[in-house]
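**Student:** Give me a model of this one.
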Amino acid sequence: MTKEWWKEGVVYQIYPSSFKDSNGDGIGDIPGITSELDYIKSLGVEIIWVSPFYKSPQYDMGYDISDYQDVYEKYGTVEDVEALIQGCHERGMRIIFDLVVNHTSHLHAWFQESASSKTNPKHDWYIWRPARYVNGERLPPCNWRGFFGGSVWEWDDNIGEYYLHLFAKEQPDLNWENPEVRQAIYNDAMRFWLDKGADGFRIDTVNMYSKRLDFPDAPVVEPDTRWQPAYDLICNGPRMHEFLREMNDEVLSKYDAMTVGELPHTPDPAHVLRYVSASARQLQQVFQMDLVFLDFGERSKHYPRKWALTEFKTALEKWQNFIEGNDGWTTNFLENHDTGRSVSRYGSDSPQFAAVSAKMLAVFLTTLTGTTYVYQGQEMGMVNAPKIWPIEEYKDIETLNSYNEVKQITGNDKVALEEVMKGIQLTARDHNRLPFQWDASANAGFTTAAKPWMRVHDNYREINASQQSEDPTSVLSFWKNMIKLRKRYSELFVHGSFKICDFEDENVLTYVKEHGKNRAIVMLNFSDTPQKANVELVRDMAILVSNYTCKSDESYLLPYEGRVYI
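**Tutor:** Sure thing, here's the model as predicted:
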């Protein structure tokens, strides 16, 4: 298996609005990121991924881009981004940016022209379709449900047709079938930043550029609503692999650029391999969503389901083993800007177990095969927003649309709203968008403004980077140590084979990592009670690391204990 910098490195994701405010306006910015590059470097990560910072009206926190070659004014300037790139490279780190090219903002000049008239040369740069009429009622071309709720179609009076938007109506989908659109994307959104020194891209919604353009109705699985989920019709369309191969051959391969694609609703490993096989010349890595979707209910993520550890093991084994014997690669992550905090979802955010379960999850992520991703604040065990916070504290369009839809459908039914609120408290995207907790000063040291753009977590005096940096037993110190161990044993942890030893156990996850003659065994207790450990399995092996400082009876794993034997 070949070694590459994008395989060996640990990636640290930064959400600009929530990381560090440099000018006191209450919102994070690019100079704020640059000012903390030494902190990021101290973690031991080699690659930084910065979420969208481009010019945007911010209907979806920057994933609605109005100019690919400019910067959202509250984040800074193009010169600030150039300084950030230079600062990373001076410290021996690489930096990748979000590439959002399934859609633009409705305020992008391209869409303004497209929507001006049917004769405009750019009209075909987006996807327009006429209405269909049923018993005299004007209806959209099909019944597909958008990812933020409602129809994927929006009527435009001026054009007299609907335009497609898989997400918010302010995010019209680009027409990738038009070669002029693809070339404009390659020039404006990609070469522009690669030429400035960007080292690659995390590619948003990477399997949605090609859709079923005959737009058949999706099967009715939710009879109480007109709009139906249509993942199989939206994702992995007929020209998807052709488009990505062209993108790689014309642009990415010329720059030694790293690529990692967001690949939802693609459960088949054989299909995923078509995206990440080196010989396919498309992507280097993708994010498989099985683990982070594990608690999502059938209706939506805001109606979460209880899951068993055996389900977790099934998903884990599937993606750890899927690159065996081929030229693909895999990724490991439990958090990003679209999820809740991993401690609250897979560990315990109770004061008794929050820190130890955060350390256990660090053991887990740093010993897996593939490229490991860490989201800002994860390295110090930040947790979900307090359950006492009302819906008014939440900002995300997906969260608010979900809540308001229930409110409308049920006529403001209190019980129904309490139910969806329980889901929001677990899986809402807002949890990972709370300001970074730098220290115990006002607003966690994130901003000098009286009020940040989003409320700071109530626990910032107990959980913050300044305090944990001075504490050798902290979650932050533990993460730093685990990243060091991952580098030291990179053959074993980054490239080693993976095998689960205790598949039927619903409390403990034990797996073997092997590479040549080297062998490690990882034991993880996912429960809040002591569990029996398979000591026979580790006879004559030494403990490399444990997340408990006190020595315990090795025949038992303490609550949320994680051990690595070598």
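
**Student:** okay, CA-based contacts and neighbour counts for the rest of this
**Tutor:** Fine.

**Student:** mind checking the SS state of Q183?
**Tutor:** Secondary structure, DSSP: H, G, I helix; E, B strand; the rest coil: Q183 is helix.

**Student:** ok, it - how many residues close by?
**Tutor:** 15 (other Cα atoms under 10 Å).

**Student:** same deal with E82?
**Tutor:** Neighbours of E82 under the rule other Cα under 10 Å: 15.

**Student:** Within the helices and strands, which one has it?
**Tutor:** Using DSSP states H and E, E82 sits within helix 78-90.

**Student:** tell me which residues in that helix are buried?
**Tutor:** Neighbour-count burial for helix 78-90 flags V78, D80, V81, L84, I85, Q86, G87, C88 (criterion: 16 or more other Cα atoms under 10 Å).

**Student:** Next, the structure of the following sequence, for comparison with the previous one:
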Amino acid sequence: MNKKWWKESVVYQIYPISFMDSNGDGKGDLRGIMSKLDYLKDLGVDMLWICPIYKSPNHDNGYDISDYCAIMDEFGTMEDFDLLLKEAHLRGMKIMMDLVLNHTSDEHPWFIESKASKDNPKRDYFIWRKGKNGGPPNNWESYFSGSVWQYDESTDEYYLHLYSKHQPDLNWENQKVIDSMHEMVEWWLKKGVDGFRFDAIAHIVKAVGLPDGANPLKLPTVQAYDLFSNLENVHTLLKNLYDRVLFHYDIMTVGETSGLGPEQALSYVGDTRNELNMVFQFEHMFLDARSTGTGKWDVVPWNLLDLKKIISHWQIVMHEQGWNANYLCNHDQPRSVSRFGDDQEYRVESAKMLATFLHMLEGTPYIYQGEEIGMTNIAFQSIDDYRDVETLNFYEQSMQRGIPEEKIMQALWHKSRDNARTPMQWSNTEEAGFTTMGGEPWIRVNSNYPLINVEAAVKDPNSIYHYYRKLIALRKQHEVIVYGLYELLLPLDEEIYAYTRTLEDQQLLVILNFFGKEAEFKLPEGIQVDTKGLLISNYPVKSGEDISTFTLRPYESRVYLTTIQS
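**Tutor:** Prediction:
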């Protein structure tokens, strides 16, 4: 058993612009985060993952960086960051930076020089190509829709951007780029940061020659993600980064790597790979989307058997070979209680059940801000209230294709990234206590804040918040929750997700009703249960109650700890 501090940690993700505003400009900032450190300490989390706070024109909420070693004006100063880091460390919490190595902002000095002329020394810092047949160099499609190529009239060439046109991709075949990125990473490590979440890291290498993707529908662009995702040379570059920089620091690293299964993930996080500690997988994020059509926006009902299959596969393959990063929502995904639970009648019960599911799996749990109080999706009635570039692009292109606006808006209510980006709901006061001095939030607050807010949750001993506190505390008390072997029970049950975690003579039994109706549970043969060993449940349960056969209430969850008798 390879024990590591980052395996035993719980991570809390902060989306700074929406977390807490300290100066009344309607945007969250570093001083705002600092003012809530005691709240986060009381919650029990160990690591704060802070989404990008670097200098940026903010076309993609900070993921378009114009200066890696400066703080965005709206968020504060480098002195504010240094103080935040110090204060977090004083409370026993670590800070993980969100770092974008795949691309910069089009306002980064490197790109401004690169764009100036074809013979500029920094031209090759980015990926430029001549057009083909009167159009872009190839038919790849951006993650934000449309071609990955943007035409530059002044030099009569196109530059590549896998995301927004304001986010040109760096050329990782250029050694000067590599050396500069390494120097920047080490600059932050010398400051004392405790880790990195590497955004879009799977895309830093593109297929040799940038060939067209398969395009059977004869479309002008095509999703050719296999030509710029998880290519072999990514591992060469990551090993190099590890050997030259990361190896010298006791930190935590996690990579954003879409489009792979656990066997592929081991090439990033295997114990002998020396690349990353863990990666975010996306398979369960596509359960409610069609594989054709408009992708994630084409919403379909998700199936519990599919969820079991995906999660179990990752749990089994990664055990004692690598490490999982477990999450149900983040800044790019809908709110978990709205997506996988019931954000109306059973909001509290289903949020607690989902938290139980997440925290009892093997791997490091990630909590997204507001998840611990059961914040929900937003349903803005007008496109004017949305801010996300991906959402706005989808709306505009869908309108151009003649799709009824009502249908488009329904897709946004389900899947827009802005669902997770509405301001943190701190109290039932004006603007949910997010901003001060009458400030107007950069995006509207969810109207349910009088009911769902931190102040009310802290006061209520039966709240989702206090349930999270208990889950986090249990994880620190019982090694079996961290390192135990996962085994799926009742694999064909379409309502109940049950599994065990076993370490030496300790065994957890986790029982979860994933739906809003009663479900009959029958204890599988061979499973020993000490019914007096109930660790946590989201409904009242009598100690010692027989569970050989019983009825689970809507969204009920229970966890039992048993010492196995040989």
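
**Student:** which ones are touching the residue nearest the centre of structure 1?
**Tutor:** For structure 1, N336 is the residue whose C-alpha lies nearest the centre (Cα atoms, centre = their mean; 3.5 Å). Applying Cα atoms under 8 Å, 6 or more residues apart in numbering, we find N336 of structure 1 in contact with Q13, V374, Y375, N432.

**Student:** ok, the last one - how many residues close by?
**Tutor:** Using other Cα under 10 Å, N432 of structure 1 has 27 other residues around it.

**Student:** Same check on the one 5 residues further on?
**Tutor:** Other residues near Q437 of structure 1 number 28, with proximity taken as other Cα under 10 Å.

**Student:** Looking at the buried residues of helix 78-90 of structure 1, spot the one nearest F436 of structure 1.
**Tutor:** Nearest to F436 of structure 1 among the buried residues of helix 78-90 of structure 1: L84, at 18.6 Å, using Cα to Cα.

**Student:** And that closest one, how far from G76 of structure 1?
**Tutor:** Separation of L84 of structure 1 from G76 of structure 1 (Cα to Cα, to the nearest Å) stands at 11 Å.

**Student:** Check V181 of structure 1 too.
**Tutor:** Look at V181 of structure 1 and G76 of structure 1: by Cα to Cα, they are 28 Å apart.

**Student:** Mind telling me what F296 of structure 1 corresponds to in structure 2?
**Tutor:** Matched by TM-score structural alignment, F296 of structure 1 corresponds to A289 in structure 2.

**Student:** oh sorry, the question was meant for F364 of structure 1
**Tutor:** Under the alignment (TM-score structural alignment), F364 of structure 1 maps onto F357.

**Student:** now Q285 of structure 1
**Tutor:** Looks like Q285 of structure 1 aligns to M278 there (TM-score structural alignment).

**Student:** which non-adjacent residue is nearest D471 of structure 1?
**Tutor:** Leaving aside its chain neighbours, D471 of structure 1 sits nearest to S477 (7.1 Å; criterion: Cα to Cα, 6 or more residues apart in numbering).

**Student:** OK, contacts around the one you found?
**Tutor:** Shown in contact with S477 of structure 1 (Cα under 8 Å, 6+ apart): Q468, S469, D471.

**Student:** give me the number of residues near the match of F364 of structure 1?
**Tutor:** 22.

**Student:** how near is L260 of structure 2 to H161 of structure 2?
**Tutor:** 22 Å.

**Student:** Please say which of these two ends up with more neighbours.
**Tutor:** H161 (26 against 15).

**Student:** Which residue in structure 1 aligns with the more buried one?
**Tutor:** H161 of structure 2 maps onto H165 in structure 1, by TM-score structural alignment.

**Student:** Verify the stated contact: that match with G150.
**Tutor:** No. The criterion here is Cα atoms under 8 Å, and H165 of structure 1 misses it with G150 at 10.5 Å.

**Student:** wait, is Y268 of structure 2 part of a strand?
**Tutor:** No. Counting by three-state DSSP, Y268 of structure 2 falls outside a strand, being helix.

**Student:** helix or strand for D342 of structure 2, which one?
**Tutor:** Counting by DSSP H and E, D342 of structure 2 is part of no helix or strand.

**Student:** And for it, the neighbour number?
**Tutor:** If you count neighbours by other Cα under 10 Å, D342 of structure 2 ends up with 20.

**Student:** any idea how far it lies from M375 of structure 2?
**Tutor:** 12 Å.

**Student:** just the helices in the stretch 251-400 of structure 2 please.
**Tutor:** Shown for the stretch 251-400 of structure 2, the helices assigned by DSSP state H, counting those that start in this stretch span residues 262-269, 304-318, 336-339, 347-359, 389-400.

**Student:** nearest to E487 of structure 2, of these?
**Tutor:** Between these, helix 304-318 lies closest to E487 of structure 2; by Cα to Cα that is 7.8 Å.

**Student:** Residues touching that closest one, excluding its own?
**Tutor:** 261-263, 266, 283-284, 287, 324, 361-362, 485-488, 491-495, 497, 514.

**Student:** Can you tell me which of the residues you listed are buried?
**Tutor:** Buried among these by 16+ other Cα under 10 Å: 261-262, 266, 283-284, 287, 324, 361-362, 485-486, 488, 494-495, 497, 514.

**Student:** returning to that earlier point: need the buried ones from the contacts of S477 of structure 1 selected in ChimeraX.
**Tutor:** The following ChimeraX line selects those of the contacts of S477 of structure 1 that are buried, judged by 16+ other Cα under 10 Å:
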select :468,469
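
**Student:** Can you list which of the contacts of S477 of structure 1 are found in helices?
**Tutor:** Q468, S469 (DSSP state H).

**Student:** Tell me where the stretch 1-150 of structure 2 has helices.
**Tutor:** Under the criterion DSSP H, counting those that start in this stretch, the stretch 1-150 of structure 2 carries helices at the ranges 30-35, 37-43, 78-90, 109-116.

**Student:** and the gap between the residue mapped onto V317 of structure 2 from structure 1 and V272 of structure 1?
**Tutor:** Under the alignment (TM-score structural alignment), V317 of structure 2 maps onto F322 of structure 1. According to Cα to Cα, F322 of structure 1 and V272 of structure 1 sit 9 Å apart.
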